[in-house]
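**Q** Got a predicted structure here, sequence first:
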Amino acid sequence: LDAAAGAHGLMYAPDPGSVGISTIGGNVATNAGGLRGAKYGVTRDHVLALDVVLADGTLIHTGRDTIKGVTGYDLVGLFTGSEGTLGVVVGATLRLLPRPARTATASAFFDNIELAARGITAITRSGARPAVLEIMDGATLAAIDALEGTDLRSRGGALLIAQTDGFGAEEELDVVTAALDGAASRIEIAVDQADADRLLFARRRALPALEAIGRPLIEDIAVPRSRLAEAVRRIGMIAAEEGVRIFVFGHAGDGNLHPIIVTEHAPAGAPVPSLAQAAADRIFALALELGGTITAEHGVGRLKRAWAARELGPEVLSLQRSIRAVLDPRGILNPGSSL
């Protein structure tokens, strides 16, 4: 969709890391985010209308083709991110935006990921609003190097990739790099679009790189950006105390971290090792303790149902179940999933 829009000078702003394989339907189902989320938000911010088949077979159209409209409840927002539990989305009207006139990209290397996380806070305070602001720890960089033959890990122990866009892209990137001056051990400006694309390609290869070395347990918490440094420091403590490998990367511009626990390769459907599950539970508890969420963009599914109840609380959980019961009284839509 984004490529087709590009032929008309437009873009579809959501840009998931799995862009090569993910679908519009899947993104709507989970309210997915992506690399450009720091500036452009998540899928819900770009859905104008939906065609939905309800549990009784009724086809409804909800939403509108206008930019604004507040008639009735926001059912588009309700169905977006509902993981197929309220209806089956069969059509979507999506918001397209003008493709930015210019982009500017920089990579900033740090001695460790905690320093990189502090850099996020400095950028936020600078007033700059990058379209892309991605973070990767040293272990992830090494895994990408092993898969792709790059040399990212040799340049530092953590990496921030920042991309600004619009008519003032270069000037805004200057603000970003100035905010990192003194904290970053090395800052490099992409000299052309091909250089920028190589950086973003490396970020998209983070998960495949981890899949090449083991079985990843994919998680996606979010915390307030002011607490990112504390989050990554304590995730490192959890890894050491539980004796598991945890690789950290994510969409740091909106506080979204992917602490990926990697265990030995195992057959599909094999249970999650107990140490990995214990580490995951501690990461979820940490996210809530820091005022964050157990899932920023991947959804609840089956694995996080108990933690969703803890985050939402009994009153909100009861309300959400009541809404689901109205739309699916027989429980036939994605049974066992979500709430």
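**A** Yep, that arrived.

**Q** From here on, just use CA atoms for contacts and neighbour counts.
**A** Will do.

**Q** chain center to stretch 270-281, what's the gap?
**A** Relative to the mean C-alpha coordinate of its chain, stretch 270-281 is positioned 22 Å out (C-alpha atoms, centre = their mean, to the nearest Å).

**Q** putting a second one here so we can go through both:
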Amino acid sequence: MTDPLVARLRSALGDDAVVDDPDVLDSHRNDHAKFCTAGAPRALVRPSSTAEVVEVVRAAGELGVPIVTQGARTGLSGAANAIDGCLLLSTARMTQILEISVEDQVAVVQPGVVNAQLSRAVLEQDLFYPPDPSSWEMSTVGGNIATNAGGLCCVKYGVTSDFVRGLEVVLASGEVVRTGRRSAKGVAGYDLTRLIVGSEGTLGVVTEATLALRPAPEAALTAAATFRSIEDGIAAAAAVMASGLRPSLLEFLDQPTLRAIQDHRDMGLPEDVGSMLLAQSDRGTRAAEDVARIAEICTAHGAIEVAEASDAEESRMLLEARRLVNSALEPLGTTLIDDVAVPRSQLITLLRGIAEIGAKYDVLICCPGHVGDGNMHPTVVFDPADAAAEARALEAFGAVMQLGLRLGGTITGEHGIGTLKARWLETELGPVGLELHRRIKAAFDPGNLFNPGKVLL
């Protein structure tokens, strides 16, 4: 028997835009988050325009079918996971860069544009789109907006929300609203744009984004410093940030992460290395001076060795350790990636606490992170075939989030809530804050059809 929703959508969008093949649906059930449940979707639909999204939303709404919007499904919180009976709305065909304006320094794009594609396109106009999540070669602008994604350059440039000027959004009613504006300034009314950024598909379907751009950065140089302890590495990072320098990247690797990297690929790291700091300056002719100053600061804080790049190739080589983290951890077992952020003044306490949590629950926790803005990624590694180890890993994961909150931080700096962290959200927001979130959700989506069960339980 033909599904009435599938038949209606095929009539409106074409047969190739609507998929109900079980194998295809199964391959689209999950994002990259582990331990997040995923249901069986009713169908997958791939609209290519705002008008087609409106048709999808109205058809689903009339039949009471929930919608889960998906981009590239590179997320790490389960926000794009299917729920039973839902309609998966993929933005994979909405890939147009509609405009790049040199004069206004903005780009207007559809949500399916890949981050790296946009970055390269604007660079051809000597412009720069700073948000750069690690998945930038795969993740889409729409997904970055959904989670308010960050990246390595956040320490200098900020996160996705800092670059979203305006949005076009299809609401649950099928109405289309434009939020924000193209101009650099504008404070009229509530800031609906920032409300939607980071809402993980629970308030509407983003169909177009107006993004702020910057002049293209100058050439960058990198420094890498090793230390005998995490305390020395964190102290050096704090001193760099307090020095008046504005590194375009400031990354931290702890000893367990470095050991995994060294075992994965010989980087020449001695066994007594307790931490590594990676810093970069993108100030062109002034970058060498910045890197030299960073090297001096690291040396003054007990660095064992400091390497300073003299050109782009050496910079790339020094950053190789950071790029190898995920590959290095993969052979060790399943990874459960946390995403806490704390004030920089609390980083040493956070890292000491993470080590204690790892010992308490008898699990390996590696902790790379964006030390310049206090956003760390404690990664619990364990054997998935060992049920007891899995249980301990989940306990450790929660304990890390509780530690981050106790230190005045947050349970997520850039990955979002999804389903992975939803049960901890009230702890951070408080009951009144959580109730306000629910009222906002009800105002946008009274039928609770947009990504139900995500963010808010």
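**A** Looks like it came in fine. Note that the structure is a prediction, hence the values are computed from the model and not measured.

**Q** Contacts only, for the aligned residue in structure 1 for Gly180 of structure 2.
**A** Aligned counterpart of Gly180 of structure 2 in structure 1: Gly63 (TM-score structural alignment). By C-alpha atoms under 8 Å, 6 or more residues apart in numbering, the residues touching Gly63 of structure 1 are 48-50, 74-76.

**Q** Quick one, which of these are buried?
**A** Buried members of the contacts of Gly63 of structure 1, scored by 16 or more other C-alpha atoms under 10 Å, are 48-50, 76.

**Q** Tabulate these in CSV, adding columns for distance to Gly255 of structure 1.
**A** Below are these laid out as CSV (distance: C-alpha to C-alpha, whole Å):
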residue, distance to Gly255 of structure 1
Leu48, 26
Ala49, 28
Leu50, 28
Val76, 25
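
**Q** So the nearest residue to Glu426 of structure 2 once chain neighbours are set aside: helix, strand or coil?
**A** Excluding the flanking residues, the one nearest Glu426 of structure 2 by C-alpha to C-alpha, 6 or more residues apart in numbering is Leu434, at 5.9 Å. Here Leu434 of structure 2 is helix, with the state taken from DSSP: H, G, I helix; E, B strand; the rest coil.

**Q** So Leu434 of structure 2 sits against Trp424, correct?
**A** No - contact status for Leu434 of structure 2 versus Trp424: not in contact, 11.0 Å apart, counting by C-alpha atoms under 8 Å.

**Q** Can you list the helices and strands that the host helix or strand of Ile161 of structure 1 packs against?
**A** Element membership of Ile161 of structure 1 [criterion: DSSP states H and E] is strand 158-165. With contacts taken as 3 or more C-alpha pairs under 8 Å, 6 or more residues apart in numbering; DSSP states H and E, strand 158-165 of structure 1 sits against strand 103-110, helix 113-126, strand 132-137, helix 138-148, helix 169-180.

**Q** From the centre of structure 1, point out the most distant residue.
**A** In structure 1, counting by C-alpha atoms, centre = their mean, Asp56 sits farthest out from the average C-alpha position, at 33.2 Å.

**Q** to the chain's geometric centre, what's the distance from stretch 426-441 of structure 2?
**A** 22 Å.

**Q** whereabouts in structure 1 does it align?
**A** Against structure 1, stretch 426-441 of structure 2 falls on residues 309-324 (TM-score structural alignment).

**Q** In structure 1, what sits opposite Glu313 of structure 2 in the alignment?
**A** Aligned partner of Glu313 of structure 2 by TM-score structural alignment: Ala194.

**Q** Which secondary structure state does that match sit in?
**A** helix.

**Q** coming back round to it: the strand holding Ile161 of structure 1 vs structure 2, mean deviation?
**A** Its match in structure 2 and strand 158-165 of structure 1 itself, once the structures are fitted together, sit a mean 1.0 Å apart by mean C-alpha distance after the TM-score superposition for structure 1.

**Q** Tell me how far that strand lies from the chain's centre.
**A** 15 Å.

**Q** coming back round to it: how far away is the match of Glu313 of structure 2 from Arg321 of structure 1?
**A** 48 Å (C-alpha to C-alpha, to the nearest Å).

**Q** Quick check: helices, which of the buried ones among the contacts of Gly63 of structure 1 are part of them?
**A** Within the buried ones among the contacts of Gly63 of structure 1, residues falling in helices by DSSP state H are Val76.

**Q** which one of the buried ones among the contacts of Gly63 of structure 1 sits closest to Gln163 of structure 1?
**A** Leu48 (26.6 Å; C-alpha to C-alpha).

**Q** can you tell me which residue in structure 2 aligns to the closest one?
**A** So, by TM-score structural alignment, Leu48 of structure 1 is matched to Arg165.

**Q** which residues sit in contact with that match?
**A** By C-alpha under 8 Å, 6+ apart, the residues touching Arg165 of structure 2 are 180-184, 193, 209-212.

**Q** With Thr93 of structure 1 instead?
**A** 47-50, 65.

**Q** Show me what it aligns to in structure 2.
**A** Match for Thr93 of structure 1 (TM-score structural alignment): Thr210.

**Q** so its match, which of the three states?
**A** What three-state DSSP gives for Thr210 of structure 2 is strand.

**Q** sorry, back to before: just the buried positions in the match of stretch 426-441 of structure 2, please.
**A** 311, 324.

**Q** what's the distance between stretch 172-183 of structure 2 and the middle of its chain?
**A** 24 Å.

**Q** start to end distance for it?
**A** 27 Å.

**Q** Pull out the buried positions in that stretch.
**A** 172-174, 176, 179-182.

**Q** Kindly report the same for stretch 122-139 of structure 1.
**A** For stretch 122-139 of structure 1, by 16+ other C-alpha under 10 Å, it's 122-124, 126, 128-139.
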